[in-house]
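> have a look at this fold, sequence not included:
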């Protein structure tokens, strides 16, 4: 009986872990990225270094787009893509 309960618990844990992994990258973040160095804007504001997706023909696969998650920070995307 203990073995059955243990097997059920392990199966449930594995299923939950798989579901979490599947949802981590949302609808499909662009797997190609590049680092951006920290810099000062023309208004004098400092922008810390970050990782961005490589440019392509869509904004739907950017880390900040709705349905995606930044794998480096865990931040959930909230912006609606313009194209």
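The structure has been received and is ready for your questions. Note that the coordinates shown come from a computational prediction; the quantities given were computed from them, not determined experimentally. Residues are numbered from 1 along each chain as shown.
> going forward, measure contacts and count neighbours with C-alpha atoms only.
OK.
> please report how far the nearest residue in space to residue 54 that is not next to it in sequence lies from residue 52.
In space, residue 54 comes closest to residue 33 once its chain neighbours are excluded; the distance is 5.0 Å by C-alpha to C-alpha, 6 or more residues apart in numbering. Distance, residue 33 to residue 52, using C-alpha to C-alpha, to the nearest Å: 5 Å.
> between these two, point out the one with more neighbours.
Per other C-alpha atoms under 10 Å, whichever of residue 33 and residue 52 has more neighbours is residue 52, with 17 against 14.
> and the more buried one, what element?
Following DSSP states H and E, one finds residue 52 within strand 50-53.
> what ranges do the helices span in the chain?
Using DSSP state H, the helices of the chain run over residues 2-24.
> residues contacting residue 51?
33-36, 72 (C-alpha atoms under 8 Å, 6 or more residues apart in numbering).
> another structure for you, compare them:
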């Protein structure tokens, strides 16, 4: 039973890890520094992005404000 639970946890963790992309910090052409951050992986929809209404960024706890697309 423990092996099944461990396997399920590993599978869930692999899905969670693939749902985000890390971006290193960088400086824009006008000198503004953008801090390192995570984004949800690109997939052709905005409804599952951290910044969309109904979603919460798991790293900052900030609720999404952009309207959902239907």
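Nice, thanks for sending it over. None of the values given here were measured: they were computed from a predicted structure.
> what does the residue nearest to residue 54 of structure 1 align to in structure 2?
When structure 2 is aligned by TM-score structural alignment, the residue opposite residue 33 of structure 1 is residue 20.
> contacting residues for that match?
Contacts of residue 20 of structure 2 (C-alpha under 8 Å, 6+ apart): 38-41.
> tally of neighbours for the alignment partner in structure 1 of residue 47 of structure 2?
Alignment note (TM-score structural alignment): residue 47 of structure 2 maps to residue 60 of structure 1. The tally of other residues near residue 60 of structure 1 (other C-alpha under 10 Å) stands at 21.
> residue 60 of structure 1 contacts residue 77, correct?
No. Counting by C-alpha atoms under 8 Å, residue 60 of structure 1 stays clear of residue 77, with 10.2 Å between them.
> joint contacts of the two?
residue 66.
> and the residue nearest the centre of structure 2, how far is that from residue 5 of structure 2?
The centroid of structure 2 falls nearest to residue 40 when counting by C-alpha atoms, centre = their mean (3.2 Å). Relative to residue 5 of structure 2, residue 40 of structure 2 is positioned 26 Å away (C-alpha to C-alpha).
> try residue 20 of structure 2
Per C-alpha to C-alpha, residue 20 of structure 2 is found 24 Å from residue 5 of structure 2.
> repeat for residue 68 of structure 2
With C-alpha to C-alpha as the criterion, residue 68 of structure 2 and residue 5 of structure 2 are 35 Å apart.
> more crowded one of these two?
residue 68 (15 against 10).
> residue boundaries of the strands in structure 2?
Secondary structure of structure 2, counting by DSSP state E: strands at 20-23, 26-27, 33-34, 37-40.
> mind checking how far the first one is from the chain centre?
Which is strand 20-23 of structure 2. 7 Å (C-alpha atoms, centre = their mean, to the nearest Å).
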